[in-house]
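Novice: The following comprises the amino acid sequence and a computationally predicted model.
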Amino acid sequence: MFKKNNKSQKNPRRFKLLTLVITAFIALLIGGAGVFAFMNQRLQAAVQTNRSMGKIEAVYSALYSNYYKKVSRQKLENGALSGMVNALGDPFSEYMSKTETESLNNTISSSFTGVGAEVRKNGSHIEIIAPIDNTPAKKAGLKANDIIEEIDGKSMTGVSLSKAVSLIRGKKGTKVTLKIRRSDETFTKVLTRAKIPVKTVTGHLDKDHKTVGYIQVSTFSEKTAAEFKSEIKKLRKQGAKSFVIDMRDNPGGLMDQALKMSSMFVKNGKTILQVQPRDQAAQIYKAGKEYDGGFKVNEKTVVLINGGSASAAEIFSAALNQSANIKLIGTKSFGKGTVQNTLPFNDKTELKMTIAKWLTPDGSWIHHKGLQPNIKADFPSYVYQTAIDTKKTYQLGEVSGQIKKVQTLLTALDYNPGKENGYFSQETADALKKFQADNKLDQSSKADKNTVEKLEELAASKAANSDNAYKTAVKQVTQN
């Protein structure tokens, strides 16, 4: 996302009808037919704008003066501005209040308190793009495409994105309750707000392959490119001869950071990005010293992506894939192919607006399509299972979708529950009793709250060691 520092003027220059008529007449006199056509077009546009603004002013005045109860000018102004932006139907464009503007700026500088989930407006719903690693949202198991139905009991249907974000964020240590819908199931998570990590890049050498450097990028903020370069240098000193770059669950951020990082891997002069504004030819961005400062990464590299990789993370991944022949491993990315800019006002509010499409080096627009990995690999399927409802205890003879989830986790942990069909069979009861005995739980053969929570805890732990995408990546960079 681009962010400009221009301030709006208190008294913007308006086209005067008389001035335009005179100008058009002068153009006609000097014989400029093309100029006349251009000025006539401007005149018509100005007339239409005047009509629209007149109608808006009339509605504003009528509501302020004649509505049955008093309404503030600020409320009407904000409503008019938000209404115009909402009419676009673009989840990435919005008019932001002073508080919401501050929240966005904090996000860009990676210094905010919340739960650590990047969200967007999708129709009338608030949808998670991706949880940021090592945050309450990630630890609670929230995932890309989860719908936030309620925040602290308040329905989010039809609520603005900025309002939802302001409700999620809050003072460090306070709790927020999110009702989540994933596919056709709903569940509730209580999260404790925390300071979201300022450092956006972390890395280490692979424990089994000491020449493989692993680098995870959680988001693209003001210092991400510098942090990334520093991490590369550090891992090189430790012995890294190849790199696995993890862009999974990275919701994106600042485009200039993606350009700087992409250029490090791409030969000078090769395209890393195209940006196409309305009715204009695409602007081509090419790798070079102006972005990477002469710092290049020539070691063998692969990039990990998934459904939570969006925006700047996709720019980086596409550039490396198409212009440096670096393989993408994982699952299809999110698919956000637009560029936003902000227009700040003197009262510290801002208009965030989509100004262009961005295209991959080969000219593809991945909006709503995403990037396809060269090699598909993922965690085991049970990782994407929704949380089991612990308000009930499940026992022999019952049938439900929740029981099927219990059976799935028992199978994942190498206990044999029989068929995973949702029927609580004797085999399921026996497997559950053995699990309870192994973990020093009450051997009731029933799936109570304590048993279910232990099942989920151990399954999550096992999943962390079942990262098939990462294992595939390491194999790619270590093979000759």
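Specialist: Structure received.
Novice: from here on, contacts and neighbour counts on C-alpha atoms
Specialist: OK.
Novice: in the stretch 51-200 of the chain, which spans are helices?
Specialist: 73-86, 98-108, 136-139, 161-168 (DSSP state H, counting those that start in this stretch).
Novice: nope, the stretch 351-480 of the chain is what I was after
Specialist: Listed in chain order, the helices of the stretch 351-480 of the chain (DSSP H, counting those that start in this stretch) span 401-412, 426-438, 449-464, 468-478.
Novice: can you list these in a markdown table and add distance to F36 and mean neighbour count?
Specialist: Shown next, in a markdown table, are the helices of the stretch 351-480 of the chain (distance: least, Cα to Cα, whole Å; neighbours: other Cα atoms under 10 Å):
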| stretch | distance to F36 | mean neighbour count |
| --- | --- | --- |
| helix 401-412 | 71 | 21 |
| helix 426-438 | 83 | 19 |
| helix 449-464 | 68 | 17 |
| helix 468-478 | 62 | 19 |
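Novice: and P344, which of those helices is closest to it?
Specialist: helix 468-478 (41.6 Å; Cα to Cα).
Novice: hmm, who's touching that closest one?
Specialist: 212, 242-244, 300-304, 329-330, 376-380 (Cα atoms under 8 Å, 6 or more residues apart in numbering).
Novice: do stretch 45-57 as well
Specialist: So stretch 45-57 is contacted by F15, L17 (Cα under 8 Å, 6+ apart).
Novice: Just the buried residues of it, please?
Specialist: A46, N50 (16 or more other Cα atoms under 10 Å).
Novice: go on, stretch 186-205?
Specialist: Those buried within stretch 186-205 under the rule 16+ other Cα under 10 Å are 186, 188-189, 191-197, 200-201, 203-205.
Novice: So what would you say the end-to-end distance of it is?
Specialist: 39 Å (Cα to Cα, to the nearest Å).
Novice: Repeat that for stretch 333-353.
Specialist: 23 Å.
Novice: Included below, for side-by-side comparison, is a second structure:
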Amino acid sequence: MSDRLTAARLPPLLIALSLLVVLAGCNRVSAVATEPIPPGDQLPAELGPVAEAYRILLDDHVDHEVLEPGNLSAGAIRGMLAALDDPHASYLTAEQHSRDQEGYRGYFEGIGAQVTLTEAGLTVIAPIPGAPAEEAGIRAGDLILSVDGQDIEGLTLVESVNLIRGPGGTEVTLLVRHVGEFEDASITVTRGRIPIESTAFRMLEDGIGHLWIYSFSNTTEEEVRRAMDELEAAGGRGLILDLRNNPGGLLASVISVTDLFLDSGTILYEIDADGDRNDYEAVRRGPATDVPLVVIVNQFSASASEIMAGAIQTSGRAIVVGSSTFGKGSVNIARELSDGSAIYFTIRRWYLSDGTQIEGEGVTPDIEIEAEAHPLPIEFEQDVALKRAFEVLDEQIAVR
């Protein structure tokens, strides 16, 4: 083996190889790769050709003297992730992984838009209310075609996101295609520091509260409890729970928040790579279990918001109004490698208590509303779904 193939250069690739072999079913893997994985001879035999190819390229490629081993390692990892047929799998460089962790600090720097990768391309689930993206004219449902003139077709979700994100005060130009339009628009956004907000609450007329949950973070349960206190103090008769344009968030958060509205039963269960099942139950009587309730969703309600809407619907707790949700029902994690880079992939899928798989299916509302796609919130009189939810809730309260 070439002396270029040193242990110092190998760990990121070897850790990734070992993690992916474990993912295939050999053993259960720990949450974080904390110890270097021994190189070369301790890898499974079927992965030997990867090391051979690496050595041959470094020895014999016409440009072998200027080949960058780190680029070869990253390319090999990307190739393995692509072979998984996992739409959420990505490789993050050390810089990208560090930037990806910003959300845990309570803010991040960028344009403030939640995006995902669909068959059509990089799609905006929702701009964060009040963030630079929304102010510049980015809308839910927009397709992002290029970033600063770079075509992003074929890039992974994480690679695309990391092109868009950057230090506050800098500019990024996006070529976007708005929903229902044929002409592409070039939009320049000045990045900012985006606080991670979670909810907004207001009282509508006739004692009806409107609680919009933007996402599920570490503070969401506390925010929802405060909203319920406000509803009670205002003499509220019922609550509209709005999950539109909610891209998801932390699993622990959505479990704790959903538990505020259910007094018993299974919130969801998940199946891991070994086929093992783990159930999450409503275990306490929260402050909102008896409040008359209607839930609103739309096609941009994704992931954790689909869990909450689906759990409330299947339990019979409340009627769901709106349009079918996005259909993203899986647990995806980043596992850090020895050089600070990381691999991001799916480890579990979510199911509702009746066996409905969220991934690729979503939640179908009890009352379907075809509403024009537009930034939220808008005035009550123009909000078709909100008005219908209000009517349904008012009728429920009248017959109680």
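Specialist: Ah, there it is. From a predicted model like this one, the values you see are computed outputs, not experimental measurements.
Novice: picking that back up, make a markdown table out of the helices of the stretch 51-200 of the first structure and add mean neighbour count.
Specialist: Shown next, in a markdown table, are the helices of the stretch 51-200 of the first structure (neighbours: other Cα atoms under 10 Å):
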| stretch | mean neighbour count |
| --- | --- |
| helix 73-86 | 14 |
| helix 98-108 | 17 |
| helix 136-139 | 19 |
| helix 161-168 | 18 |
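Novice: roughly how far apart are A240 of the first structure and T211 of the first structure?
Specialist: Taken as Cα to Cα, the span from A240 of the first structure to T211 of the first structure is 4 Å.
Novice: quick one: common contacting residues for those two?
Specialist: Common neighbours of A240 of the first structure and T211, counting by Cα under 8 Å, 6+ apart, are L205.
Novice: hey, which strand is longest across the second structure?
Specialist: strand 342-351 (DSSP state E).
Novice: Superpose on the first structure and give me the mean offset of that strand.
Specialist: Here the mean offset of strand 342-351 of the second structure against the first structure after fitting is 1.4 Å, by mean Cα distance after the TM-score superposition for the first structure.
Novice: quick check: that strand aligns to which part of the first structure?
Specialist: Residues 350-359 of the first structure are the counterpart of strand 342-351 of the second structure, counting by TM-score structural alignment.
Novice: ok, residues contacting that stretch?
Specialist: Residues from elsewhere that reach stretch 350-359 of the first structure, judged by Cα under 8 Å, 6+ apart: 90, 92-98, 101, 273-278, 337-344, 365-366.
Novice: Can you name the residues that contact G238 of the second structure?
Specialist: By Cα under 8 Å, 6+ apart, G238 of the second structure lies in contact with G207, I208, G209, V291, P292, L293, L393, I397.
Novice: any idea which helix or strand carries the equivalent of the third one over in the first structure?
Specialist: Think G209 of the second structure. The alignment partner of G209 of the second structure in the first structure, by TM-score structural alignment, is G213. If you go by DSSP states H and E, G213 of the first structure is part of strand 212-217.
Novice: which strands and helices sit next to that strand?
Specialist: Contacts defined by 3 or more Cα pairs under 8 Å, 6 or more residues apart in numbering; DSSP states H and E place strand 212-217 of the first structure against strand 201-205, helix 224-238, strand 242-246, helix 468-478.
Novice: can you list these in CSV and add distance to F25 of the first structure?
Specialist: Compiled in CSV, these are given as follows (distance: least, Cα to Cα, whole Å):
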stretch, distance to F25 of the first structure
strand 201-205, 61
helix 224-238, 54
strand 242-246, 62
helix 468-478, 68
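Novice: Any idea which of these gets closest to T360 of the first structure?
Specialist: strand 242-246 (18.7 Å).
Novice: Quick one: average offset of the helix or strand just after that closest one versus the second structure, please.
Specialist: Per DSSP H and E, the first helix or strand lying C-terminal to strand 242-246 of the first structure is helix 255-263. Mean deviation of helix 255-263 of the first structure relative to the second structure after superposition (mean Cα distance after the TM-score superposition for the first structure): 0.9 Å.
Novice: What residues in the second structure pair up with helix 255-263 of the first structure?
Specialist: With TM-score structural alignment as the criterion, helix 255-263 of the first structure aligns to 251-259.
Novice: who touches the matching stretch?
Specialist: 216-218, 220-221, 224, 267, 280, 282-286, 304-305, 307-308, 311-312.
Novice: 7 Å - rerun?
Specialist: F216, S217, N218, T220, E221, A282, R284, G286, A304, M308 (Cα atoms under 7 Å, 6 or more residues apart in numbering).
Novice: Show the buried residues in the residues you listed.
Specialist: Of these, these count as buried by 16+ other Cα under 10 Å: F216, S217, T220, E221, A282, G286, A304, M308.
Novice: now those residues in TSV, with distance to L175 of the second structure?
Specialist: Formatted as TSV, those follow (distance: Cα to Cα, whole Å):
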residue	distance to L175 of the second structure
F216	29
S217	30
T220	33
E221	37
A282	44
G286	46
A304	29
M308	34
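Novice: quick one: which of those residues is nearest D41 of the second structure?
Specialist: Among these, and counting by Cα to Cα, the member closest to D41 of the second structure is A304, at 42.2 Å.
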